[in-house]
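J.: have a look at this prediction, sequence included:
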Amino acid sequence: MRHARYSTAILLPRMLNDVPLTRDLVFVGGGHAHALVLRRWGMKPLAGARLTLINPGPTAPYTGMLPGHIAGHYSRDTLEIDLVRLARFAGARLILSHATAIDRTQKLIHVEGRRPVAYDVASIDVGITARMDIEGFDAHAVGAKPLDVYAARWRDFLTQVQTGQKQPHIAVIGGGVAGCELAMAMAHAVQTNGAAPQITVIEAGPKISGMGPAARAKLMRAMKELGITCQFNATVQRIEADAVILKGADPVAAALCVGAAGAFPHRWIGQTDLPQETGFVVVDPDLRVRGDADLFAVGDCAHMPFAPRPKAGVFAVRAAPVLYHNLRAVVSGRPTKPFHPQKSYLKLISLGGKSAMAEKWGFAPAAPLLWQWKDRIDRAFMAKLDKLPAMAVPKLPVVRAKGAEEDSNNIPLCGGCGAKVGGGVLRSALDLRPVHVRDDVITAPGDDAAILRQAGGGFQVISTDHLRAFIDDPVQMTRIAAVHALGDIWAMGAAPQTALSSIILPRMSPALQQRTLREISETAAEVFGQAGAAVVGGHTTMGAEMTIGFTVTGLRAAMPLTVSGAQDGDALLLTRPIGSGVILAAHMAGKVAADVVTEALSIMQQPQSIAAQALSQAHAMTDVTGFGLVGHVQAICTASGLQAQIRRDAVPVYAGARALSDSGIASSLLEANLADAPYTGLADPLLHDPQTAGGLLAALPRDAALHVQERLQAQGLCAAIIGELTKGSDPVRVI
């Protein structure tokens, strides 16, 4: 697992606001300008605006530190902007997918893998690509941009060189500043790892481009010292698996070929009706797309005819304050202001090792001190996006009821199952004894769903569940809430039948209500439809915050599974990792890495119908949700008159959850779970962590458990035998 760069800032939950949401502001791409705007927005949001960020991944690499990462000076984490934390800070939903088209008539952003996203105002900051239209490029080469793709490919290649699987032969197509800088970084990394690099920079022109004579001469000397050769006036005909074929010249050996010859626009933009200059979006001085009052473009993907500039990250950074002002202005109906990019800028070029060259006004000094200067500038930029400001804690009224101080010192209320009422409180408030008011109603204390006997034979089960939103995306929340509700049906060994929705939306305009409900209803229909159930209606209201829930029914010919049928000697099998509660708590506090959150959310959205079918003949089953793993194991033990032993090391845990738990982060429900589920043996808060859309927990004979485990794992699904049941009434024991 990668080590996260945790911020010291605590991001408190946004204060509930009576101002209704009325405008959708959509950011397409997580480029530098958008990242800086999101930071500013989090510090000073605009009431009534709902933000959305669309980006293919949960992080975005910082351009300035890429050569240092390639050279080995920076870890992968160091150069990645955490868009998950940034979006949370700004109050924006984050959609992890590629934008594929823009319909300006309907004002829709088309997104791969989901329905289009509506906007009132939108901004595009998707950068550029170095993907080249050369035969064999897609199969045998990688563009220097997008940066994250190239960086990942480089790490794999360097590992293969270290293990002797590949020769350190590298070709860089493009002899500009970027190509030369990356060539030197790769040469330094290969040498540092004990190999002798053979690197060739291939340039179509007669010399290194993009710099003056003094800087060019120093750069040529630096590359020569690293063993890098340059081939000028070269035309690439095609790229093969181990060589670049040139016109009228010998092939260039290349176990890795990197394209760095200029800036190329993303192809999907070229297929839109946006005003373009060679594929780049034409913008006016206020950064709005020419002829479109509600659409902006910024960064390398934009073309500024009013002030043409080279493609450089410095302009995106300088444009961010103007973009922030103008987005707020358009959303709120106020005047915009123009962007005035600087005419010249300082170039700081890494020379492979920890030395750099600076160029401006014809001067080109080079020294290790300049690399240290560049390092400080780059780290300061990343710190601005990593160490997000702590939000002010609202003060309690001077006159208040007794006990308010104690409650206000508690950690913020979690979403999902972390917001549930504790089991002890529920038992003390509710009489769980069966009430036989009808012969066709079968009740059992602690079961996941009520059981109804059908007149024509067989059984129907019914349950209800809802989740307080812990992410701002209605689509993701609906998927997780649907899978979570279906867990009760699957745990009874039943086939899902119907669902009724129960939706609370925050205050918003009718237009946003319609957009949001369409997203929720279409997603619910998809998830329940795949499970074999039909959404047959529901109820919707507006309230303080988004809550999504479903009442679900299922059918089973035989008596449904309950928690009371486990037998002496049964093994306990779990179908999903634990730790979602602590991850969501850390996400709320801004103390978890982006990939940890996104991996957990991805797993939580996955249906468990295959696992449920494989476990349909278990002796007893439940799903692990708000009361934690130990709490649900204890439910089986209590109902079945048995005791359990859990092997702590056998319990699957979400990536990152163990480190978060060990650091003291916990869900707001953890304390109640610990008090309610006594156990002996090894202490582990994760075993009591409240789960949302948690795994199925089944008791079945050991041989059957091993068979199911093998069957599910063969399909790439989680299945872990975590312990066993024996006669007795002692608390759950953890070893």
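T.: Yep, that arrived. Numbers count the residues shown, from 1 in each chain.
J.: contacts, neighbours, all on C-alpha from now
T.: Will do.
J.: which residues in the stretch 201-350 of the chain form strands?
T.: Here the stretch 201-350 of the chain has its strands, by DSSP state E, counting those that start in this stretch, at 228-231, 236-239, 243-246, 252-253, 256-259, 276-277, 280-282, 295-297, 302-303, 347-350.
J.: between these, which one is closest to Arg50.
T.: Taking Cα to Cα, strand 295-297 is the member of the strands of the stretch 201-350 of the chain nearest to Arg50, at 15.8 Å.
J.: second structure follows, compare the two:
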Amino acid sequence: MQTLPLTRDLVLIGGGHAHALVLRAWGMNPLPGARLTVINPGPSAPYTGMLPGYVAGHYTRTELEIDLVKLARFAGARLVLGRATGLDRARGLVEVEGRAPLAYDVASIDIGIHSEMPALPGFSENGIAAKPLERFAEGWSAHLDRLLAEPTLIDRGAVVIGGGVGGVELAMAMAHGAQAATGRVLPVTVVEAGTALPGVGRRARAALMRHLDRLGVQLIEGREVRRVEPDLVELADGTQVSTGFTTGAAGARPHGWLARTGLTLTDGFVTVDRTLRSSDPSIYAAGDCAHLSHAPRPKAGVYAVRAARVLDRNLRAALGDGKTRAYRPQRSYLKLISLGEKSAVAEKAGFSAEGPRLWRWKDRIDRRFMDRLSDLQPMAAPALPRHRAAGLAEEVAGGKPMCGGCGAKVGRGALAKALAGLPPITRDDIVTGAGDDSAILRIGDTRLALTTDQLRGFTEDWGLMARIAAVHAMGDVWAMGGAPQAALATLTLPRQTTEMQQRMLAEITAEANAVFEAEGAAIAGGHTALGSELSIGFTVTGLSPRIPITLSGAEPGDALILTRPLGSGTILAAEMALEARGTWVAAALEHMARPQGDAARILASANAMTDVTGFGLAGHLSGMLDASQVGARLQLTSIPLMEGALELSRAGTRSTLYPSNREIAQAMILPTDDRAELLFDPQTAGGLLAAIPPDEADACLAALREAGHPAARIGTILDGPPLIEVN
């Protein structure tokens, strides 16, 4: 199929509201030739408007979150989970913590603000800023758990530093939420250095003060905070306020790294013109991190939402499509301030009203906004041609796209039949053959492991994809007790300009080499090509100083230990269909990207070992049992699963390779249990499965867990035919 080449890189720094809406617009109308990347510290971004409702207990954490993984998939964008730390404008690079920098032709910044107070003694150690919202939401949830576990802790109260609208709204939400969760009153104190609720009209202020009093929230005005201790906040006049939870909502502060960009700033915020362009013509900014030089406005999410359409239009223009437009923000906006319970105060230009109807109105506005970003449907598969060969309709039944990673492998049955036709190996310097995880070559007195693996891209983050492919390729060497030595890369890149090829290759090789170097290996060369989609593979050699661990050594009584949970195939299949939560996907990718060389060394006493990849746990265990001529009993509830995998499996999500893997069930004794279906789920960079002598199993398991691997003892090797019994 003819594919259009890529010619420009657009990078969105931050997952703020404006960028979220740009992603949605891009998914509905992508710009051919442009490659879109979004960088954000986490897989989701809290929606500002619903935070007080979450704190008050009216919304769940899931309802609060904008799922950037799903949005990025819908937009066809690369999501890089990392924290931006700077710009190298001379080279057109975004610096990202913990990984190689990312190149851009056009960039946009929407990273919000923070309310950290590093100059306030003790706050960094004993307080938590209301912004960024992610950390505050996690901190408040953890504090509620502490209040439920230790009820007397509620008497210590809570302190909000900052008496603006945000601080007052948060204090009322905390008071209501704590009482709803625990049944007891949480004493909340708001401390404001000046006059509370600046910019709020007289009638609205009076209503808010009345509701503060109703909830028992104490307001202290005209006094600064001197220091923050674990259990108290001391004011400038020596007054000490007891607290078990201290948050800061005083003012909007810009992120410090912006000051190092060389961009023109206003009070630390990126100065932009009426097109939202900064002093650098290739960099735009929107949301709270931007200062509108042509129309200064207070920091409020409503302006970011209204700016999104103009930002989208102007980013496209900067990439070569059309003309720019001016952003003209409204002069004022309607404030809907939650009152803790399901009631709100409305205020605009002196007009004020309050009541439950206003909260319901605000709730509808907020949910409508979130629905726009979550009610996303994948592109429909193209209709089959009227004239087609027999069997085509059955092969593409359901219009389901082919999975990436190991979900795109050839099935176990087809592969076994193909390999069965190979002639026997007659060379005496090839120790093992096609039945084992890798070939072992004898070169003089040295044993050399040789293996190769290639993955079809399943994430648009090719740097992360390179790391996972490197881990995946080394799995066979680790499984045989070898130490990785060298790797040759086999890369197929999408069609793109020469400059973009260089960018992509530089990032892939840097990220992959970091993984190989950490394991004592190095990339020694390789082969590249252009094609319709990304694939990354590595041929790896490894040194085997001892007799290699093969599939054939398992003995009755051995304990079966698995080093990481199952479910990656199901989660990746669901992610492609926009059915997986971003947090599940991020956690699965984190599992896959973690090297297992240290785990292999801990399991060096194994009688047999393999890595669990495309054929699933059942398929790879079956290979071990066939080679060893033994059976196995698995304890289903002991097998660890990735978060979300069981829920998706119960909903019927299956990877492309699942049906082929499921054929092995005829040689198994299976219970009727939804968990059992994940035994056939293809894994990418899956765990090591080891048959360990029973007297060493506990020590190995303890060492694996101490090293950070979520390992589990999942079963036992049995004397008997190669049958898998699952209990």
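T.: Received the coordinates, thanks. Quick caveat: nothing in here was measured; it's all calculated off a predicted structure.
J.: and of the strands of the stretch 201-350 of the first structure, who's closest to Ala655 of the first structure?
T.: Closest to Ala655 of the first structure of the strands of the stretch 201-350 of the first structure is strand 256-259 (Cα to Cα; 31.7 Å).
J.: how close does His632 of the first structure get to Ser463 of the first structure?
T.: 17 Å (Cα to Cα, to the nearest Å).
J.: with Ala444 of the first structure instead?
T.: Taking Cα to Cα, one finds Ala444 of the first structure at 13 Å from Ser463 of the first structure.
J.: list residues touching both of those two?
T.: Common neighbours of Ala444 of the first structure and Ser463, using Cα atoms under 8 Å, 6 or more residues apart in numbering, are Ala450.
J.: those two: who's more crowded?
T.: Of the pair Ala444 of the first structure and Ser463, Ser463 is the one with more neighbours under other Cα atoms under 10 Å, namely 20 against 17.
J.: Asp436 of the second structure versus the equivalent of the more buried one over in the second structure, what's the distance?
T.: In the second structure, the residue matched to Ser463 of the first structure (TM-score structural alignment) is Thr451. Going from Thr451 of the second structure to Asp436 of the second structure by Cα to Cα gives 10 Å.
J.: swap in Ile337 of the second structure?
T.: Plainly put, Ile337 of the second structure is 65 Å away from Asp436 of the second structure if you go by Cα to Cα.
J.: higher neighbour count, these two?
T.: Comparing Ile337 of the second structure with Asp436 by other Cα under 10 Å, the one with more neighbours is Ile337, at 24 against 20.
J.: which residue in the first structure aligns with the more buried one?
T.: In the first structure, Ile337 of the second structure lands on Ile349 (TM-score structural alignment).
J.: which residues in the stretch 251-400 of the first structure form helices?
T.: 267-270, 313-332, 368-386 (DSSP state H, counting those that start in this stretch).
J.: what's the last one aligned against in the second structure?
T.: Helix 368-386 of the first structure lines up with residues 356-374 of the second structure when matched by TM-score structural alignment.
J.: so what's the gap between the matching stretch and the chain middle?
T.: How far stretch 356-374 of the second structure lies from its chain's middle: 26 Å, per Cα atoms, centre = their mean, to the nearest Å.
J.: and stretch 273-282 of the second structure, by the same measure?
T.: So, by Cα atoms, centre = their mean, the centroid of stretch 273-282 of the second structure is 30 Å from its chain's centroid.
J.: what about stretch 661-679 of the first structure, start to end distance?
T.: 19 Å.
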